[in-house]
Each structure stands twice: as structure tokens, then as C-alpha cells.
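Asks: this one's structure only:
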């Protein structure tokens, strides 16, 4: 242990330009991360720093709070003074770094020009680094909640390493071998550390066998499997929020190219019942007025123009006031929405009580980004944004990670929360950067929650409207937040490294691989039939087969008690899910709460874009409404007279044809489907709220 302390002291003394009250060391670059530690004497809280490489800002306002057992052993508090951030692949001129190149890494006190530490580092390629690595390790204990083991480098047994943790072959997180291990010391494998322990949220992945691996920095891989038998707890959802009760608010200031794309995406992927409000903050660019005028044909779109520039926060506040009692959904003009984005946000908003805000994941939204944290997430070659968004949604787990704040690039806000805690603080954040964090922290103190919608992906270009003022605005906003909310730093630290968020990013990596399968990009259509025999099921199967090159076809059928969901794969229907209904569908009431809850869950889980109802017999009359609330386009085909009479041939029990004219009805009819209980069509239609009424949620109807 004394040798570890002396080494730390030596590192501290060799660091140049370090104030005497600062202790620490920039260890170097490992696994593409800049790694080190820094501590201010007499201060227990971790420092917040900006990191620069050869004068290029690499990371701003990062909190040096990684746990380092070697630092703790050296007597520096609890050892939570480590830092790491991704090393950029190119220098400030866009040129790739060269093996053996010397660079200056500088740490500054966040938001200030004060240099805390700087050090020259020689860059080495992974091939060069591998020559001094000979790693060994073990996975000693693996459960559905944690992994315990050890990793060391035989060539340097005091080295702190970062091993990759893979779940089912996909990167999940990095693990430091910084846990004290006296047994490794006795074996000569360590100078004190070497132990690895990480939490694992395997239950969130579902029941079954899962493989967990440790991949060492030299490429070696060790694996173990574990059987997960339990289910992940999910809170009971709250009341549904209708899309018509929401309004999208887009503040605009210049950036005409971004605005044009934003409008195009809103037109394509926003339900027509959702209000859209563009608020032009007195943009001097004349293209903005022309674009917004041309977009007036978008359903429910309104345009307001500020008489003078109010700034970002004032413009948003005006928009939220203009939409009345609707739930606002803030959307930056440089954001690009994707299919089912509204339905996704609303599903997250009702996933538990008192949800204040919901933010989707993105390619460039800092801590809300996936697959990687930060602002540099490109698409696989040849893959477009809509294809990736579909693949992302289909891989997503719907965990809805809880976070301390949302991100205003795209953020749902519950109107009740807005009423309780007030609007954005325009005085403290007139031009933005920090206004949504302040709002969310106020809401959090009032008992509201903030969630990430890990099933929805919205692309983002980041702050073109602010231009060169961005960095100054960011630093000023962060200073206000830190002063108002001392708990903010710790809350952000916990959220950024949360297991649910790591799982969401892992699933995003899997979705990138899924994009290589061309069928992944196909929109999903769910066909609904009542029986397995007769003309309708056969013609439906023919339709599914004919469209299989352009649609991913699924089938929902029910015989009143047995509810089955199937997927057309290689020309054959494969059962995916089923449910035996204890509350079956019967022809008089024609509604089952159990059916509704089951199908609503499937609609959300499997992300259908179109629901084509071929027949409603033995299905709940609420199905069209459930599909619409899930963001689906609903199509209804009329094959017979079931929507106006339980006897599809319009016959009375005595065989007399009454033709659907209730004035000509002299007896009762027996339903063609379900229980043979005689009834009169007016009673059947009225008690079931009318099969005709269910068609009001359909986008199109066809008479066949």
C-alpha cells in the first residue's frame, strides 16, 4: 500500500503547472478514454472541470467523481476524484492523431480560464499498447443483479484497467479493476487493487439464459451464463393522454434549412389531431417567413411571430401560454422527428404517476444520446434516419429511465406540473441553456418525475441558432443551476451512469446491427380477423403475402376466449404471443377489459404503424380507439353487415330477410358469431356503443 501512495505522490510532483492546492495525475489514454484523477486540498466535493487537448475543448463541465481505490488508499477522502472522457479521433484541424505524437492535456476549473493541471502525453495506437498488456482475470460470481471478479495486467500488476462488459455479445459498460483484493496481492497478481464488481440489470432483459462477458484491453474474452427467472417490476400505468390534448411548440430563430426539415418531418409523422405551433422569434432571415407560410397546409398548424426578439426562453413561454390547457411538447427547430414519436412520448408519460417531463433519446443530445453518450452518433453506412428509428423502437425495452432533468430539444411537459411549479425562468435564462434544467429541478423538489423515453429516437443538430455564443451560454446557465441546486451535480452523476440508461444504449447498439437486415426497415401492419376459416382469413393471408416485400405483416385473431398474435415469417404464420381471456368477448356487450389491456400492451410493444381490421367479430369494439391512441393508422374493411346487425345476413330468427331496415324488423335475430343469444339489433348496437361508432377512429374504410 505504501508503494501505491509513493507512486501517487510522484505523479503529483511530475505534473507541470499544477497549483499547490491541487493533487492529481493525468494517467494517459486507455481504451480511447483520457483517464486521471484530480483533488483540491481541503475540499471533499469532487471538482468540476473542462478538459482540453492541445487547446481543443474535448469535454466541458465534467465532474471528477469516478471512484479510484488507489486514490482512496493514498488518503484522498473516499477516492471519488477520478475522471474519464472520450479522446477525439482528430486534432483541432480535423487531422487524425499519429502514433507517438505528443499532445498537451489541460484541465481547467469548469467555466473559467484557470488551469488546474496540464501534462504532455504520448499517444500510442492500440497495437502499440497491446504489446505491453498480458491480461488475466476471472468471473467469480454472476447473478441477475451483479458480477464479481478480477482483472490484472501481468506486465504491470499495479495498473488500473478498464474491461468491457458485454451482455449477449453486445457492449454494455466498462468496468474498472479498482476494488481492493488482498488475495491477488498474495499471489503477486496485484499491488492492492484488481477487483471488479458491477451491477447488472439482467431482469430487465426478460426471462431466459443470458451470457455476460469481460473483454480485457488486450482482447482476451471470458464469459459466463446466468438464468433469469424473475420478471422486471413495472408500475401500473396511469390514465391515457390523448394526442388531441397535446400541442407541439417549435421556437424558431433563423436556421432556415433546419426549419424546413423539421416541418417536413412534422408533416409526415405527427397525428393530425395534435396542434402544432411555430413561434418565430423575429428572425431576420426572410426565408423563415416564407417557409412558415408555405407550411400552413399542415393540419392544426399555427404560426405566431414575436414583434421583437424575446429570446429562446421567452418565446417558449409564449408558446406554452398560447396552447391553453394542452400538454406542451417542446421541439427545437433543428430536431427531426420519426414515426410514432407522439405515441411514444405519451406512453412514457403515463407509465407511472406524477410524470412531469419525457425526453426521447437522440444522436446528439448529450447524456440523452445513444448508442454512445455525447454528441457524435453516426448511422451505419447506407442506413437512413427512419430505418434506424424503427429498428431502435423495436429493440427498445420500454424501461423509461428516471432522470433528474429533461432536455428541451424535445420534451413533453405535463400541464398539471406546469400549473404547479410555473413556467420557465426567463430572467435567469433569457436565451436558453439551463432553463429546462431549472424547471425540472423545481418540479423534482415538488415530487414530480422526469423520464427518458427509451423507445423513441429523435434526431438533433444542436444549437445552430446560438452560433458562437453557445459555450458562454452553457457555462453561465450551469453556474446558475449549481448555485440554486447543490444536489444537481450528484443527481447528474448518478443518472449518467444508471443501469437502465446503459441498457437503453446497449439496445441501440443492437439496433444498429439490426439495420443490416432490410426487413427491419419495413413498416409493420397488423391485420385483424375473427375466424381461421372462410373467405376473409384466406383473402387476408393472400393480401399479407402480396405485400410482404413492402410491409412487415402480423395477424391478430380471437375466438372470444383465445387471443393470438402471429407474425408472417417466410410465408408462414408464427405465434408470438397469446392470452386466454377469463373475461371473454360476447356479442352483446362486445367489450372486455382484459382484452383491451392485453392488446394495448401488444400495440405498444410491437410498434405497428397500421392496423387493418378485416372483421371485428370476437374483438373488442374499443380496438380502433386503442390502435389510434398507440399512434397507428387504422383501416376498416367491411365484408358483411356486422356493424349494423349481429346477423351478418340481415335475417330474423324466423328466416325473414329484413334488409337492415329496423322499421321492417318483426322478430329477434341470432348473432352469426359467438353465443346464440337472440337479440334485437337496436339492443345490440346500443349496448355495445355501436360497432359503427368504433369506425370514427379509422383513417380509411373499405367496402369489400
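Replies: Alright, I've got the coordinates. No experiment lies behind these values; they were computed from the predicted model shown. Numbers count the residues shown, from 1 in each chain.
Asks: when you work out contacts or count neighbours from here on, use the C-alpha atoms and nothing else.
Replies: Will do.
Asks: after whatever helix or strand residue 627 lives in, which helix or strand is next?
Replies: Using DSSP states H and E, residue 627 falls within helix 623-629. Later in the chain than helix 623-629, the nearest helix or strand by DSSP H and E is strand 633-638.
Asks: for that next one, packing partners?
Replies: strand 610-613, helix 623-629, strand 700-703 (3 or more C-alpha pairs under 8 Å, 6 or more residues apart in numbering; DSSP states H and E).
Asks: so which of the ones you listed comes closest to residue 470?
Replies: Nearest of those to residue 470, taken as C-alpha to C-alpha: helix 623-629 at 38.2 Å.
Asks: that closest one packs against which elements?
Replies: Using 3+ C-alpha pairs under 8 Å, 6+ apart, helix 623-629 sits against helix 593-606, strand 633-638, helix 691-694.
Asks: for the longest one, buried residues please.
Replies: In other words, helix 593-606. Residues 594, 595, 596, 599, 600, 603, 604, 605 are the ones in helix 593-606 that count as buried (16 or more other C-alpha atoms under 10 Å).
Asks: out of the helices and strands packed on helix 623-629, the one nearest residue 28 is which?
Replies: Between the helices and strands packed on helix 623-629, helix 593-606 lies closest to residue 28; by C-alpha to C-alpha that is 44.0 Å.
Asks: which elements pack onto that closest one?
Replies: Using 3+ C-alpha pairs under 8 Å, 6+ apart, helix 593-606 sits against helix 623-629.
Asks: right, and the helices and strands packed on helix 623-629 - which one's nearest residue 197?
Replies: Taking C-alpha to C-alpha, helix 593-606 is the member of those nearest to residue 197, at 32.6 Å.
Asks: can the helices and strands packed on strand 633-638 go into TSV with extra columns for mean neighbour count and distance to residue 149?
Replies: As requested, the helices and strands packed on strand 633-638 are exported to TSV (neighbours: other C-alpha atoms under 10 Å; distance: least, C-alpha to C-alpha, whole Å):
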stretch	mean neighbour count	distance to residue 149
strand 610-613	24	48
helix 623-629	22	47
strand 700-703	11	59
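Asks: here comes the other one, which I'd like you to weigh against the first:
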């Protein structure tokens, strides 16, 4: 994607989380006793009144099929107003509250709460994290799929099948290896989509999908009861006030036979560094030293995960869905190669014309490794930060491409070239376009519908004159580069059916139209010369008698 912004940080930052108004607490249900809950949501609290109250309210106000209760731990907060609010709301029966007599730090506060869980699974939820929708049900569906109230489907291959789940972490703007949109980063910039809607989008496009991770991230981490029973609490002796304790626990879980998962169908907002603050005392360095002492393989595990990046396809689905949502019903979709040249020049001219008419253009551009890659073609204030747009491999990803085209609902799909695609991929793409229900057009930039070499020139350099199929078979048989091409009869039949379904077929010249009609006599072809911007051309008349005029014809085919 390209735009006027030099970097995503130029888009600003999310506004701070604000405390709910007093009346917003009135209709919340009373908290279940821990004994009646299936999951205990643990929220350690220190600072950040607005963030803490918003985080607790968001958790309590989202209905779940999973019976849960919330347990807040006030770690001797220095904010008397926050302490009073917590006591008041807990007194109304909205959640459970324990108050530390002295400041214990994050790890010991969590362990105190874990001691009260009564054998239940827990979610560690930071007091600056905001959940949306049926977030907990979706985490449970990954953690305990056999008993989940609404288990998802369609998980990625290789997600630790056969291993019990230890932890599940959702996507978030600020969750290192679980971050979106930019991987392994703190995404402070607001997107064009509201956070609750982004979560709903993740639930839709990544339904039931998860990938194994070397470690969960403690801002919002589901910990199964079985793993807690086997692994135990967080290591307070090694990690003091924090920084590395959840990584240690997850690695211990892996070594005990569990798998940690990233839930790609849940998005939770994380403000970051609010409640327990910035690292002013060097705890991070101490925590990392303790982590390496216990798990010398930790950097290698995380490094290998970052390099492989198995979550990139899930992030790419979200990027494509956001792109389609933003331009739905008001974009042209162009299909073309990435070789540059005359087609690219023509498309650039058409993009300029479309923008002048108030339309945006999205490109499905065939990359040089013979895949299909989605590009945003515009440069305007309508900047979308889409760092994960990835290649789609056809025919494998035909269903995902069809979903994208369906969501985009383009005004017109204009196919300019399929050059560079293997035949199976080209057929899959034609099937997606023809089956989209959207009008589509084709411009005859070359002779690919009738010639596997695209230009009617045989391997020995001779012009074939648009030969009959039998002669094309002979040409294909001696073409060293044609080993993946279909039988010429099949090519002409498939392209003929596809062109017959087009709303318009354009030819840049009457000569091209005449030649293509020799193969497809019933095909209506509209002659439409390419756009040619006006240019001042110097007089080419001969200045002196007897001079010879020489004409140079440019272009690789020439």
C-alpha cells in the first residue's frame, strides 16, 4: 500500500481509555461465585483509574456463553480515588476484590489470585486492556475445543494437534509477537476501523484459526486449568515485580507437554504500560536475565518463530478485509502482470482517469514468482496501513480471493493480462472473476487467449499468422518454455467461454479486433484505442531534398 504518509506513526495515537459514566454500571449482572464459574478473569490493579475502570466494565458488559467471574487484585494502589471506586463497585456485587496490605508487585498479586481460583481456568487481563464481543467464548473454543460453547472451525494446519493447550493469547495492537497490524511491534496509531469492529472482523475472517507460539503475552492470556495444575503458579522468586514471568510459565508449559496458541480470531486492545507503569527500576533487565538463566533456548525459540512468522496469513486476511471494507462498492478492480511496459502505462492512465471520476482502483497484480499479489494503487489522503498484504497462491487460495472480491464488490473487474500465471492459476482466477457476480471486462493487450506465447511469434522468430490449433500444437511441442501450457484447443475453449461472459471486450485497434474474431467469430469486440495524452511533436518533414527518412520501432516484441 502506498500513500502520502511517510510512516504509520504519522497517523497519531489512540485516545486514552476513559472511565465509564456512573450510569453505565447500573445494568451489569452480579458476579458469579468463583465456585460457579468456569473461568476466572484476574485483573491486577495498581494505577490508571480511567483505563482500569474501562477494562473492568468492558469485560463485565460483554455477554458470554462461558460462565465466568472477575477477580480484581488491588496491589496497594497509590490512587485513592481508584481504590474507592474498586471497593464501591465490588461492594455492589459486580466483581470480586482482594486488596493487598502492602505492594506485592504484579507477579505476587497474580499468584495471590491464582490461589483463589478453585481449580478453574483463568485469564490474566491487564487493567489497560479492552475486550470486545464474545471474546472469552472464542478463547475457550481454542483452549478447550471439545467443551467450548461455540467452538470455531477452520484452524491452521500444524497448530499442535494432539497436544493439550496451555495458554491462548489474542491478537492485539500491542502484544509483541501477537501484534496487529505490524508484527512484533507496538501499534500506537489508530486505524480507519473502530476497535470493536476490528474484533468482529477477526472473528469472521479468521474464524477458529490459531497458530502455535513459543510464548503467550500476559496482557490477556488464557491459562487452562490442566496447565495450571501441571505447571503451577508464576515464578515470583525469579521475576520479582514482573517482566518475563508469563514467558517462563509458557516455556514450562511447553516442556510439560502443552502448546501455547495465538488466537487469530480475537482482537483485544492494549494501551500498554499504564497500570504497573514504565520500567524505572531496571526490572526488565533483571527479568530477562532470569528468563535466560532458566531457559537458555528462549531467544532461539522466539527468533525462529519471528523468522517463520506463521501468523502472517491471518494478518493478511485482516488487511484484505479492511481494504475491501474501505472501498466496498466504490472501486475498480484491475488484474494485470507486473512486467511494466505498455500495459502498465495504459493502467496508469486509466487510474488517473478513474480518480478524476471519484473512483479508487485496487490491483490484483501477478508477481514475478507467478503468484497473485494484492496491491493498493492509489496515492491520496485515504491512507490505509496494510503492512501484511501477502501473495495469494492460486488455485490454493482461490476461496480467499473469491471472499475478497465478494467483500470488495467492485464496480467493474477489468482484466488486462494474466501473463505470468501458470495455467491452473489462470483458470482459477478466471473462475473467481466469472463467478463473482460482478461485471467484468477484458482488454486485448496481447493474444494470450489464442497463443501461449502471447504475441503470435514462434520460437524461431517467425510470425505464425494466428495459426490453426494443429499448427499451434506443433509450436508448443518445440517450445522449451511451454512445458506448463495447456493444449491449444483447451486454451481457446476456456478463454472463449470467459470472454463470452464479459460485459465488454476491448481491442486497442481494429486490426486486433479482426484477428481475434477469426477465432471467436461471435464475440463482440469494442475497438477502443488507448488513452494518448496530447503532446507537442516537432515537425518531421525533411529539411533537405534527397535525405532518407529512417523510422525506428520501439518495444521488445518489435
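Replies: Yes, it's here. From a predicted model like this one, the values you see are computed outputs, not experimental measurements.
Asks: give me the TM-score for these two chains.
Replies: Aligned and superposed, the two chains score 0.48 in TM-score terms (TM-score structural alignment, normalised by the length of structure 2); 287 aligned residues with a C-alpha RMSD of 3.1 Å.
Asks: now the helices and strands packed on strand 633-638 of structure 1 in JSON lines, with distance to residue 563 of structure 1?
Replies: Shown next, in JSON lines, are those (distance: least, C-alpha to C-alpha, whole Å):
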{"stretch": "strand 610-613", "distance to residue 563 of structure 1": "15"}
{"stretch": "helix 623-629", "distance to residue 563 of structure 1": "13"}
{"stretch": "strand 700-703", "distance to residue 563 of structure 1": "24"}
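Asks: rewinding a little: could I get the helices and strands packed on helix 623-629 of structure 1 in JSON lines, plus columns for distance to residue 127 of structure 1?
Replies: Below are those laid out as JSON lines (distance: least, C-alpha to C-alpha, whole Å):
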{"stretch": "helix 593-606", "distance to residue 127 of structure 1": "43"}
{"stretch": "strand 633-638", "distance to residue 127 of structure 1": "53"}
{"stretch": "helix 691-694", "distance to residue 127 of structure 1": "65"}
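Asks: from the buried residues of helix 593-606 of structure 1, which is closest to residue 473 of structure 1?
Replies: Out of the buried residues of helix 593-606 of structure 1, the member with the shortest distance to residue 473 of structure 1 (by C-alpha to C-alpha) is residue 604, at 38.8 Å.
Asks: quick check: the farthest pair among the buried residues of helix 593-606 of structure 1?
Replies: 594 and 605 (16.6 Å).
Asks: hang on, residue 98 of structure 2 packs against residue 73?
Replies: Yes - in this structure, residue 98 of structure 2 is within contact of residue 73 by C-alpha atoms under 8 Å, at 5.0 Å.
Asks: more crowded one of the two?
Replies: Of the pair residue 98 of structure 2 and residue 73, residue 73 is the one with more neighbours under other C-alpha atoms under 10 Å, namely 23 against 17.
Asks: the helix or strand that contains that one - contacts with which helices or strands?
Replies: Remark: residue 73 of structure 2 resides in strand 68-74, with elements defined by DSSP H and E. Packed against strand 68-74 of structure 2 by the contact rule (3+ C-alpha pairs under 8 Å, 6+ apart) you find strand 39-45, strand 96-99, helix 106-114.
Asks: now do the contacts for residue 361 of structure 2.
Replies: Applying C-alpha atoms under 8 Å, 6 or more residues apart in numbering to residue 361 of structure 2 gives the contacts 331, 332, 333, 334, 351, 354, 355, 376, 377, 378.
Asks: now residue 286 of structure 2. Nearest residue, chain neighbours left out?
Replies: When the adjacent residues along the chain are set aside, residue 286 of structure 2 lies closest to residue 239, with 7.6 Å between them (C-alpha to C-alpha, 6 or more residues apart in numbering).
Asks: neighbours of that neighbour, how many?
Replies: Residue 239 of structure 2, neighbours per other C-alpha under 10 Å, totals 24.
Asks: next one: residue 315 of structure 2
Replies: So residue 315 of structure 2, with other C-alpha under 10 Å, has 27 neighbours.
Asks: residue 577 of structure 1 now?
Replies: Around residue 577 of structure 1 there are 12 residues (other C-alpha under 10 Å).
Asks: ok, and the closest non-adjacent residue to it?
Replies: Spatial nearest neighbour of residue 577 of structure 1, chain neighbours left out: residue 565 (5.2 Å); criterion: C-alpha to C-alpha, 6+ apart.
Asks: what helix or strand is the one you found on?
Replies: strand 562-569.
Asks: ok, and what's touching that strand?
Replies: By C-alpha under 8 Å, 6+ apart, strand 562-569 of structure 1 touches 544, 552-558, 573-581, 595.
Asks: show me what secondary structure element comes after it.
Replies: Next along from strand 562-569 of structure 1, by DSSP H and E: strand 572-580.
Asks: that next one packs against which elements?
Replies: So strand 572-580 of structure 1, by 3+ C-alpha pairs under 8 Å, 6+ apart, packs with strand 562-569.
Asks: let's go with 10 Å and repeat that
Replies: helix 535-546, strand 552-558, strand 562-569, helix 593-606 (3 or more C-alpha pairs under 10 Å, 6 or more residues apart in numbering; DSSP states H and E).
Asks: by contact count, what packs against the helix or strand where residue 526 of structure 1 lies?
Replies: Residue 526 of structure 1 is part of strand 524-529 when elements are defined by DSSP H and E. Packed against strand 524-529 of structure 1 by the contact rule (3+ C-alpha pairs under 10 Å, 6+ apart) you find helix 535-546, strand 552-558, strand 562-569, helix 593-606, strand 610-613, strand 633-638.
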